[in-house]
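J.: what follows is a protein structure lacking sequence information:
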């Protein structure tokens, strides 16, 4: 659920009053914030405006400008506890689900009061809370003499329902390793029916068999939520308008999407609109998958857009984190496989949730911030929307794993001119800073060439100047301070920095 702060709403209000460009420095001054904070606010606003046809454009030398296709709706303030906590209340979730699945059919207050065993006045209070939550999806609650119903386009209604289902599954993420655990299944059965839940699970199993791979989380839950919403809406004979002709694709995923719709039509004896094939196709090409058999990606057939994005990302992160990620081929392959569906999600505006987002932001904060910074820089030259924090958190895990791998199994030679005591202190501090590294020898400068003829190493750490080597050299003080740790990591980073041009070709 995307919400904004009061300051971000204030920025939108300022921009709506401007007929042209608003200077970045002037906007920052009006809000009493730094330019870097202003940039983060613009990113949050554009994320909020995803699917709404609005955006804040930022151009060097000109400033900021609001582009809107229609009247800009008032965003929701994130501090509203009613909105933040609505999905934690079973009754509110039930009422929201009823209204969304029946929309545009009105439901009476008496019907809802009877169903949930509470007074009409309590239902009225609940509807106020649900109404605020629905505003996050550009949906309106209409109340008239016929009852209460949701007004909005089918896509936004589906997104709201998907949010409910996804939260029901992911809020129990830490309880189990299964994809749709028993507790979540009970809750979903209560809201959507046993047969519908079972059919969605069976259909995804059929799709996985056709793909010959397993759909991993959170993509499984995303597809599951979409199918469950589709079935519920079709059961209520609510068909999404076919305004736009869906493109037809000649590939395996499209054929599987066609088979999936045929499977549903046979199960429910209902005719599904053609657009539903396209929806399932979008989820299939936007999902992370685990092949049944190990696959080693061939760089020659890798998606070029994803490859370019991965190369740019590792290049920027190598500079930001002072760590050599450019020459890590396994990392590049893994990123390409992840980024290809990620770019599809951004293109199709498919939102995923990362249940470990808060933990990743807390525990891996430096890497998370660096990845966010890098993706923002890439986005300046990209046709896609910027990745959400959930997407950034998934990328962060790949980068953190690669960084930790870099620190492993390095063979080091120490070059010292000082006495035994000093060299032992240096040895002790290096092994403490890099516990997985192996110091294979400690030698004076005069014996270095002789030692290198006998032993191979990844890095030379020296307290004295030595002649230029093919092996990277880090010059440190005998006391090995925090600055020396940075010098060592920078030396490793520069080891293959020249290889960057080879990857860009």
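T.: Now that the structure is in, tell me what you want to look at. Since we're looking at a predicted model, the values are computed, not measured.
J.: going forward, measure contacts and count neighbours with C-alpha atoms only.
T.: OK.
J.: hang on, residue 466 packs against residue 446?
T.: No - with contacts counted by CA atoms under 8 Å, residue 466 stays clear of residue 446, the gap being 9.3 Å.
J.: quick one: contacts for the most centrally placed residue in the chain?
T.: For the chain, the residue nearest the mean C-alpha position is residue 391 (0.9 Å; CA atoms, centre = their mean). Going by CA atoms under 8 Å, 6 or more residues apart in numbering, residue 391 touches 342, 352-354.
J.: list the buried residues for the one helix or strand it maps to?
T.: Following DSSP states H and E, one finds residue 391 within helix 389-406. Within helix 389-406, the residues that count as buried by 16 or more other CA atoms under 10 Å are 389-396, 399, 402-403, 406.
J.: repeat that for stretch 313-320.
T.: When burial is assessed from 16+ other CA under 10 Å, stretch 313-320 yields the following buried residues: 313-320.
J.: for stretch 365-378, same thing?
T.: Buried, per 16+ other CA under 10 Å, within stretch 365-378: 367-376, 378.
J.: can you name the next helix or strand after the helix holding residue 391?
T.: As assigned by DSSP H and E, the chain's next helix or strand after helix 389-406 is strand 411-415.
J.: and residue 268, how many neighbours?
T.: 14 (other CA atoms under 10 Å).
J.: repeat that for residue 144.
T.: Look at residue 144: counted by other CA under 10 Å, it has 9 neighbours.
J.: next one for the comparison:
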């Protein structure tokens, strides 16, 4: 029958599923705080309901039992106590199996609800996936989520991140939408996937950082859902080079796949093994473990060119030469090495702080995005540039920009020959303006043009103009309030101008 079980009836089903043994009406009435008559009515409804892949049995003096049929896969049917929980699970399920189709009938049987309830769930889901550039497509032979794999991973990772936070994991997702965050997610598949990843990290003594952990979680969950719910082959578009069977990444993958296959009694396809292997290989590359020497040298030369051209382009955009900054060049090149490898192998890592980067460093992000797209014209270095990856690259340039803005303003103090008064002025400036660096103190009659080369401001007790074109502020040797205000105005204008020039 295609009607929806109420919340209490769903709880009875859940109790029977978890118990795996006979439960009496008296036990059920006690657990649910209702009369046995109410339990009898509910049991009648449940017995009339078509519970796919389960046999519902009533036995005198023993009670009721829900027995899974022999060929039922683990966790194929899911019962939730509220429509909110069901909708989040349904959304995650559709994302996991995309672009595979499913039907109203299958979903109705999966969630113990009517097809009309699933239709209402679809309408709800359609509004929630729109901001992620995804759409729900309904065709004659089923319904599926359509969109780029990166967009699918983004939304999946948010749901997974919410689950991990609820489970007490110390990961930080800054932008979990309220409709996801407010729902308690107790889906068994998530706990099982989390357990697999926890075990391989312990056994191989590694700690996957957040982007790779979430990427691996998304892909593993997707493989499990597809393999346990669909018997036919699917999505064989990924093409990878041969695997290094002696590598740490290969042994980790074999370990992980072995656990999954044993637990679910399934066999993963070659392409599925490959996908997990290359995610772990990309992680190992980031962790300085991977790539044989010849490949690494070839990749490095290409990436060095990418890095060099990108720094040059950004320098042109901001009007400041960053090409001599060795730390930026080295760190950026190393990051791009891993990024190029990931993107050219269709490994789309998620960036949990992307929205924060776009909000707090908006101008830098847009500038870096423009520069990266210019340098990567005609897919010169990578097939596609994602906002996630651009966000990470933005941080390298933002650090350089902030470092440039945080540098102290170099000044020269020009005075008469009175040593005492000049040093008194120097100490007062140091104490009042910590962002000013006094490069030198020079008596007026000893000044040379080269003394002005590396300073941005001249503070003088004797005149209002320097011998070359440098801003000069005339002050009293005791540095009164009016003097401090003039210096403070210069400092404010200086940093404001710097920021405009740099961004």
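T.: Everything's here; your move. Just so you know, these numbers come straight off a predicted model, no measurement behind them.
J.: fetch the TM-score of the aligned pair.
T.: The TM-score (TM-score structural alignment, normalised by the length of the second structure) is 0.58; 373 aligned residues with a CA RMSD of 5.0 Å.
J.: mind listing the helices for the stretch 201-350 of the second structure?
T.: 210-229, 248-264, 270-286, 293-318, 326-344 (DSSP state H, counting those that start in this stretch).
J.: any idea which of those gets closest to residue 153 of the second structure?
T.: With CA to CA as the measure, helix 210-229 is the member of these nearest residue 153 of the second structure (6.4 Å).
J.: got the contact list for stretch 395-407 of the second structure?
T.: Applying CA under 8 Å, 6+ apart, the external contacts of stretch 395-407 of the second structure come out as 328, 331-332, 357, 361, 364, 435, 495, 498-499, 502-503.
J.: ok, now which ones touch the residue nearest to residue 147 of the second structure when sequence neighbours are not counted?
T.: Leaving aside its sequence neighbours, residue 147 of the second structure sits nearest to residue 134 (CA to CA, 6 or more residues apart in numbering; 4.9 Å). Residue 134 of the second structure makes contact with 145-148, 151-152 under the criterion CA under 8 Å, 6+ apart.
J.: buried subset of the residues you listed as a ChimeraX selection?
T.: Filtering the contacts of residue 134 of the second structure down to the buried ones (16+ other CA under 10 Å) takes a single ChimeraX command:
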select :145,146,147,151,152
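J.: now, which of the contacts of residue 134 of the second structure lie within helices?
T.: Judged by DSSP state H, the subset of those located in helices is 151-152.
J.: counterpart of residue 460 of the first structure in the second structure?
T.: Counting by TM-score structural alignment, residue 460 of the first structure lines up with residue 455 in the second structure.
J.: so its match makes contact with residue 408?
T.: No - under the criterion of CA under 8 Å, residue 455 of the second structure makes no contact with residue 408, lying 10.6 Å away.
J.: of the two, who's got more company?
T.: Using other CA under 10 Å as the criterion, residue 455 of the second structure and residue 408 rank with residue 455 on top: 17 against 14.
J.: does the more buried one sit in a helix or strand, and which one?
T.: Using DSSP H and E, residue 455 of the second structure falls within no helix or strand.
J.: for it, give me its contacts.
T.: Residue 455 of the second structure makes contact with 409-412, 439, according to CA under 8 Å, 6+ apart.
J.: likewise for residue 308 of the second structure?
T.: Counting by CA under 8 Å, 6+ apart, residue 308 of the second structure has contacts 323, 329.
J.: sorry, back to before: taking the contacts of residue 134 of the second structure, tell me the two that lie furthest apart.
T.: The span of the contacts of residue 134 of the second structure, defined through CA to CA, is set by 145 and 151 at 10.7 Å.
J.: count of residues packed around the aligned residue in the first structure for residue 112 of the second structure?
T.: By TM-score structural alignment, residue 112 of the second structure lines up with residue 115 in the first structure. Using other CA under 10 Å, residue 115 of the first structure has 11 neighbouring residues.
J.: before we move on, back to that, now the residue mapped onto the residue nearest to the centre of the first structure from the second structure: how far from residue 326 of the second structure?
T.: In the second structure, the residue matched to residue 391 of the first structure (TM-score structural alignment) is residue 389. Residue 389 of the second structure sits 22 Å away from residue 326 of the second structure, going by CA to CA, to the nearest Å.
J.: swap in residue 150 of the second structure?
T.: 33 Å.
J.: more crowded one of those two?
T.: residue 150 (19 against 10).
J.: for the more buried one, give me its contacts.
T.: By CA under 8 Å, 6+ apart, the residues touching residue 150 of the second structure are 348-350.
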